[in-house]
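Student: Curious how this folds, go ahead:
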Amino acid sequence: MSQDAPGSHCKSALDISSLEATDPDDAKAEEESLPRPDNYLWLAILSCFCPSYPVNIVAFVFSVMSLNSYNNGDVEGSRQLGRNAKWIAIASIIIGLVIIGVSCVVHFMKN
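Tutor: Model (predicted):
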């Protein structure tokens, strides 16, 4: 009877350790199955062609931070940073178009 008790205890300990060994793999596979949130890098690069330089650089930085956040496993942080990058890039494009419009109006009013 003393032989059965230690044997069953060792077997259950081995089963638990095998489950613990697969848990990080399962968690990693679950993280990899999550879709990557948009980081709007293309929009941030497009906004860099507008003449609102401090604002569009901030959008580019937020976009790169979103990509790095996803690579580090923070999906929700990546989603928030991507959303911030999108809105800052849109604001940069609008500000750039306003600057271009005002400079065209000023230029053609002088002539």
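Student: all contacts plus neighbour counts: C-alpha atoms, from now on.
Tutor: Will do.
Student: mind listing what's buried in stretch 69-83?
Tutor: Buried residues in stretch 69-83, counted by 16 or more other C-alpha atoms under 10 Å: S69, Y70, V75, G77, S78, R79, Q80, L81, G82, R83.
Student: That one: end-to-end distance?
Tutor: For stretch 69-83, the first-to-last residue distance is 13 Å (C-alpha to C-alpha, to the nearest Å).
Student: Repeat that for stretch 29-46.
Tutor: Span of stretch 29-46 from end to end, C-alpha to C-alpha: 34 Å.
Student: Go through that stretch and flag the buried ones.
Tutor: P37, D38, N39, Y40, L41, L43, A44, I45, L46.
Student: Now do the same contact list for the residue nearest to I57 when sequence neighbours are not counted.
Tutor: Distances taken as C-alpha to C-alpha, 6 or more residues apart in numbering put C48 closest to I57, at 6.9 Å, once the chain neighbours are dropped. Shown in contact with C48 (C-alpha atoms under 8 Å, 6 or more residues apart in numbering): N56, I57, F60.
Student: this one as well, want them side by side:
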Amino acid sequence: MALGSKNSLSGSVCLDHGSTEEPPPPLRSYLCLTIFTCFCPAYPVNIVALVLSIMSRNSYYQGDYDGSRRLGRNALYVAVASVVIGLLIIAISCIVHFTTGDF
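Tutor: Reported below is the predicted structural model:
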């Protein structure tokens, strides 16, 4: 067996050349935030945020770290927009409900 080699689980020999490869950047897909935004009443927008977040996770696990970061950032922006739109819809509904009609 060669110096600095390791046996893999399949039985083949993998050479270890002292890999100085840097670890991957942390995953920033904002999946929890986008799941939370699914409870906001801005449904088309928060579904887009959820899809972008899932695409970001898929890109990360495929090794496309720049694409993952870009999709995660877009998911964050769309999720924040979804929360703001949802709060506006709730506020407008309350204003319309409490200013019109009989109590």
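Student: TM between them?
Tutor: Scored by TM-score structural alignment, normalised by the length of structure 2, the superposition of the two chains gives a TM-score of 0.77; 89 aligned residues with a C-alpha RMSD of 2.2 Å.
Student: Let me know the closest of the buried residues of stretch 69-83 of structure 1 to L19 of structure 1.
Tutor: Using C-alpha to C-alpha, V75 is the member of the buried residues of stretch 69-83 of structure 1 that lies nearest L19 of structure 1, at 25.6 Å.
Student: if I line the two up, what does that closest one land on in structure 2?
Tutor: For V75 of structure 1, the aligned position in structure 2 is Y65, judged by TM-score structural alignment.
Student: In space, what's closest to its match - neighbours in sequence excluded?
Tutor: Closest to Y65 of structure 2 by C-alpha to C-alpha, 6+ apart is S59, at 6.8 Å.
Student: That neighbour: what's it in contact with?
Tutor: S59 of structure 2 neighbours (C-alpha under 8 Å, 6+ apart): Y65, G67, S68.
Student: Report the mean distance between the one helix or strand the last one maps to and its aligned residues in structure 1.
Tutor: Which is S68 of structure 2. Assigned by DSSP states H and E, S68 of structure 2 falls within helix 65-99. Once fitted to structure 1, helix 65-99 of structure 2 is off its aligned match by 0.2 Å on average (mean C-alpha distance after the TM-score superposition for structure 1).
Student: just checking, what packs against that helix?
Tutor: helix 31-37, helix 43-61 (3 or more C-alpha pairs under 8 Å, 6 or more residues apart in numbering; DSSP states H and E).
Student: With respect to S33 of structure 1, which of the contacts of C48 of structure 1 is nearest?
Tutor: F60 (26.5 Å).
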